[in-house]
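Trainee: sequence first, then the predicted structure, then my questions.
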Amino acid sequence: MTTTVTTTVTTTAAAVQPYSLFRVEVVRTQRISPSMLRVTFGGPDLKLCTSAGHDQRIKLFFPLPGQTDPIVPEGPDWFGEFRAMPDNVRPPIRTFTISGLRTDARELDVDFVLHGDLGPASRWAGSARPGDRIAILAPDARHPEILGYEYKPTEDSDWTLLAGDETALPAITQILSVMPADRQAVVFLEVASAQEMRPLDCPAGVHVTWLCRGGAPAGGGVLKEAIARTEFPAGRPYAWLAGESSAVVELRRHLVRERGLDKKDVYFSGYWLLGGAIE
């Protein structure tokens, strides 16, 4: 008698990473203010992109001169491979916030602050035209958890403090747009001039103060000086701070040392560094 043994081999698909690389191209651009440009990207794979809202962080890779597409490694060890690339091949990379995501239309918006010729992102955006291609590392909708956002108020906080310069405006705008209607918040936004000010979609309990530098350099302490003069609402605050690195560090120090906020109630991030670069 012959016995037949059937063996079933089960192949487990590779686990989906929290972030995936999306190859996209410029669909259109829109000037939001004198120094803010919205670039809308499109691509069929954006149907798999997702966002938690708030300050959803993504990475943009820009092509080097002479390239149509940036050369970007993919996979779980992409960053190690990226760092190992030679300088004449490795594309510039910068961190941005999702300003809008429409998966049905396969479109994603990113707002760029135009600093003239000060960095690769600003240079690229200033001359971006429909059809120009970049790569975006963004959350993958197939992953069970969305990562890459930091606005997470503690459950027992009573109100929110948001503060940042124009580089933080896209993130603060998104945070306000999804803030619960009954949430109280105090917002400070530092911009170059009054022309950068615009209406923000936010709950009735949010008080927004625009601070115009009026020709003064960014990162000069405008936010700290304004907040130091402000009487805070009663209760326990949660603070979210972003902008020029040294200014944000000084503001966080003021809140903890002079205003008595608990360190764990303060999130802070240096989005850029005066005289340097932050990827």
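Mentor: Received the coordinates, thanks. Numbering: from 1, shown residues only.
Trainee: switch to C-alpha atoms for all contacts and neighbour counts from now on
Mentor: OK.
Trainee: for Phe62, see how far away Thr95 is.
Mentor: With distances defined as C-alpha to C-alpha, to the nearest Å, the gap from Thr95 to Phe62 amounts to 11 Å.
Trainee: out of the two, which sits in the busier spot?
Mentor: Neighbours around Thr95 and Phe62, counted as other C-alpha atoms under 10 Å, are more numerous at Phe62. The numbers are 25 against 16.
Trainee: quick one: residues contacting that one.
Mentor: Phe62 sits next to Asp69, Pro70, Pro91, Pro92, Ile93, Pro120, Ala121, Trp124, Ile134, Ala135 when contact means C-alpha atoms under 8 Å, 6 or more residues apart in numbering.
Trainee: could you list which of these belong to strands?
Mentor: Using DSSP state E, the members of these that fall within strands are Ile93, Ile134, Ala135.
Trainee: let me see the contact set for the first one.
Mentor: The neighbours of Ile93, taking C-alpha under 8 Å, 6+ apart as the test, are Lys59, Leu60, Phe61, Phe62, Glu279.
Trainee: would the first one count as being in a helix?
Mentor: Right, the one you point to is Lys59. No: according to DSSP: H, G, I helix; E, B strand; the rest coil, Lys59 belongs to no helix; its state is strand.
Trainee: which residues touch it?
Mentor: In this structure, Lys59 makes contact with Ile93, Arg94, Thr95, Phe96, Ile136, Leu137, Ala138, judged by C-alpha under 8 Å, 6+ apart.
Trainee: skipping adjacent residues, who's closest to the second one in space?
Mentor: Distances taken as C-alpha to C-alpha, 6 or more residues apart in numbering put Glu279 closest to Arg94, at 4.6 Å, once the chain neighbours are dropped.
Trainee: check the third one too.
Mentor: On the basis of C-alpha to C-alpha, 6+ apart, the spatially nearest residue to Thr95 that is not a chain neighbour turns out to be Lys59, at 4.6 Å.
Trainee: picking that back up, next, format the contacts of Phe62 as JSON lines and append distance to Glu231.
Mentor: Shown next, in JSON lines, are these (distance: C-alpha to C-alpha, whole Å):
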{"residue": "Asp69", "distance to Glu231": "50"}
{"residue": "Pro70", "distance to Glu231": "48"}
{"residue": "Pro91", "distance to Glu231": "46"}
{"residue": "Pro92", "distance to Glu231": "42"}
{"residue": "Ile93", "distance to Glu231": "40"}
{"residue": "Pro120", "distance to Glu231": "40"}
{"residue": "Ala121", "distance to Glu231": "38"}
{"residue": "Trp124", "distance to Glu231": "42"}
{"residue": "Ile134", "distance to Glu231": "45"}
{"residue": "Ala135", "distance to Glu231": "44"}
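Trainee: next, the one to line up against it:
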Amino acid sequence: MGRKPDRRTARGRRHRDDRDYPSGVRAGTPSERRGTGRCRTRRRRRDRAGPSRHRLRFTSPNSSDRAGGAVTQPLPPYTIGRVVGVEPLTPRMRRITCASDRWRGARSIAPDQQVKLFFARDGGTPEVPAAPEDGSGIGGWYARYLAVPEERRPWMRSYTVRALDPDAGRMVIDFVLHGDGSHDSGPASRWAARAAIGDVLGVLGPAVAGYRSPSGQAVRLLAGDETALPAIAATLEALPPDVRAVAVIEVADAAEQQELSSPAEVEVHWVHRPASLIDAVRSVRLPAGEVFAWVAGEASAVRAVRRHLVGERGLDKRAVAFTGYWRRDLTQDDAPTEQDVADATEQMEAAGTTG
């Protein structure tokens, strides 16, 4: 896994986060595996807590139908947001702030909060079907969306809400940039790379589904790649000061590290590829006591980490929340695989068991 991480204590800094890809990807696709793999560790405690936002996802109708989950939940509101801010966070991540009067007075639903973003194929204003009036909810709406001719149907991608300002009516989303901004980069990455003040973006949500809150004193283990970084950063900001947390984050290299803030005592492990998330998690020594784990990122890596936590560390399955944000060699436009359906089933069963 490369050389052992340096450990040191830091206080009072800031943070960042994001996602887009093949197969339900959220923030950035870690497709390039070059450079020297290293894991760096920092222990930090912050004096200020930022807004609570983590990452959620309303369930994909395809996977939910086949997994036995309900897809009749009400459709979240659809809004056209206008870009009012663009900020580079790292060489591969860009923060976009959008505004809409419809977001005034809105509030964060839970630490796991997600939106569906829509990108018009012609670069204009994305249009989506109206909410169904027959009670079919998200499932019925999704069927209408798929019925729109492909040449007119806007691309849809899932992203984490990094921040929501109800007073200003603003929403912040962090995007991982892939490739060189060409057609091969994907619609969300292309849009984010070129976004300018005044551009528009379709937003469905925010919404949350199946979020499980751990008991107050449980040690939080947050693990993921750069696609999970926005959610990890937001979760750390929202932690109470009397809990402990360990974050393990895989990124391309040191340039992709971000400052993370939390009122809690947090130990942060940065993993530089080609070192892997699973190897880093295996090597981490967790504090004594009850542990609640949240794992997100590339689907196969997420499964490997989850198997390790349950099979080798002995965590209860219900104590591991996991989400495959993206699938290697697939996009969110592709149908779910059998493994996707199995994962969705297990996620819903665990969420139902824990209430």
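Mentor: Sure thing, it's come through. Please read all numbers here as calculations on a predicted model, not as lab measurements.
Trainee: picking that back up, quickly note the distance from the residue nearest to Thr95 of the first structure to Ala242 of the first structure.
Mentor: When distance is defined by C-alpha to C-alpha, Lys59 of the first structure is 17 Å away from Ala242 of the first structure.
Trainee: same question, Gly276 of the first structure
Mentor: Here the criterion is C-alpha to C-alpha. By it, Gly276 of the first structure lies 16 Å from Ala242 of the first structure.
Trainee: more neighbours: which of those two?
Mentor: Ala242 (26 against 8).
Trainee: which residue lines up with that one in the second structure?
Mentor: Pairing criterion TM-score structural alignment: the partner of Ala242 of the first structure within the second structure is identified as Ala296.
Trainee: regarding the corresponding residue of the first structure for Pro263 of the second structure, what is its secondary structure?
Mentor: Per TM-score structural alignment, the equivalent position to Pro263 of the second structure in the first structure is Pro203. Using three-state DSSP as the criterion, the local structure at Pro203 of the first structure reads coil.
Trainee: ok, the residue lying closest to Pro203 of the first structure once chain neighbours are set aside - contacts?
Mentor: Distances taken as C-alpha to C-alpha, 6+ apart put Ala181 closest to Pro203 of the first structure, at 5.1 Å, once the chain neighbours are dropped. Shown here is Ala181 of the first structure, whose contacts under the criterion C-alpha under 8 Å, 6+ apart are Pro203, Ala204, Gly205.
Trainee: counterpart of Ala181 of the first structure in the second structure?
Mentor: Taking TM-score structural alignment as the alignment basis, one finds that Ala181 of the first structure is matched in the second structure by Pro241.
Trainee: look up how far Val248 of the second structure lies from that match.
Mentor: From Pro241 of the second structure across to Val248 of the second structure, the span is 19 Å (C-alpha to C-alpha).
Trainee: cool, and Gln217 of the second structure?
Mentor: Distance check for Gln217 of the second structure against Val248 of the second structure: by C-alpha to C-alpha, it reads 20 Å.
Trainee: these two: which has the busier surroundings?
Mentor: Neighbours were tallied for Gln217 of the second structure and for Val248 using other C-alpha under 10 Å; the higher tally belongs to Val248 (26 against 14).
Trainee: pretty sure that one sits in a helix.
Mentor: No: assessed with three-state DSSP, Val248 of the second structure is strand; it does not lie in a helix.
Trainee: quick one: contacts for the alignment partner in the second structure of Leu255 of the first structure?
Mentor: In the second structure, the residue matched to Leu255 of the first structure (TM-score structural alignment) is Leu309. Contacts for Leu309 of the second structure (C-alpha under 8 Å, 6+ apart) come out as Leu315, Val320.
Trainee: again, 10 Å this time
Mentor: Neighbouring residues of Leu309 of the second structure by C-alpha atoms under 10 Å, 6 or more residues apart in numbering: Ile278, Val281, Arg282, Ala293, Arg303, Leu315, Asp316, Lys317, Ala319, Val320.
Trainee: distance of Glu267 of the second structure from Arg162 of the second structure?
Mentor: Counting by C-alpha to C-alpha, the gap between Glu267 of the second structure and Arg162 of the second structure amounts to 21 Å.
Trainee: in the stretch 101-250 of the second structure, which spans are strands?
Mentor: 114-119, 155-160, 163-165, 170-176, 200-207, 219-225, 244-251 (DSSP state E, counting those that start in this stretch).
Trainee: give me the angle between the last one and strand 219-225.
Mentor: What it means is strand 244-251 of the second structure. Angle of strand 244-251 of the second structure versus strand 219-225, following axes from the mean of the first three to the mean of the last three C-alpha atoms, to 10 degrees, is 10 degrees.
Trainee: who does the following helix or strand past strand 244-251 of the second structure touch, helix- and strand-wise?
Mentor: Under the assignment DSSP states H and E, the closest C-terminal helix or strand after strand 244-251 of the second structure is strand 265-272. For strand 265-272 of the second structure, the contact count by 3 or more C-alpha pairs under 10 Å, 6 or more residues apart in numbering; DSSP states H and E identifies strand 9-11, strand 38-45, strand 219-225, strand 244-251, helix 277-283 as packing neighbours.
Trainee: let me have the ones you listed in CSV, extended by distance to Glu338 of the second structure.
Mentor: Rendered in CSV, the data for those read as follows (distance: least, C-alpha to C-alpha, whole Å):
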stretch, distance to Glu338 of the second structure
strand 9-11, 44
strand 38-45, 33
strand 219-225, 22
strand 244-251, 26
helix 277-283, 23
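Trainee: to Ala209 of the second structure, which of the ones you listed lies closest?
Mentor: Within those, the stretch nearest Ala209 of the second structure is strand 219-225; the backing value is 18.7 Å (C-alpha to C-alpha).
Trainee: Glu267 and Arg162 of the second structure: who's more crowded?
Mentor: Using other C-alpha under 10 Å as the criterion, Glu267 of the second structure and Arg162 rank with Arg162 on top: 30 against 21.
Trainee: closest to the mean position in the first structure, which residue would that be?
Mentor: Nearest to the mean C-alpha position of the first structure, by C-alpha atoms, centre = their mean, lies Thr97 at 2.3 Å.
Trainee: for burial, what's the neighbour tally of the alignment partner in the first structure of Arg220 of the second structure?
Mentor: Structural alignment (TM-score structural alignment) places Arg220 of the second structure against Thr160 in the first structure. Using other C-alpha under 10 Å, Thr160 of the first structure has 21 neighbouring residues.
Trainee: same deal with Asp104 of the first structure?
Mentor: Other residues near Asp104 of the first structure number 9, with proximity taken as other C-alpha under 10 Å.
Trainee: map it onto the second structure.
Mentor: Under TM-score structural alignment, Asp104 of the first structure pairs with Asp167 in the second structure.
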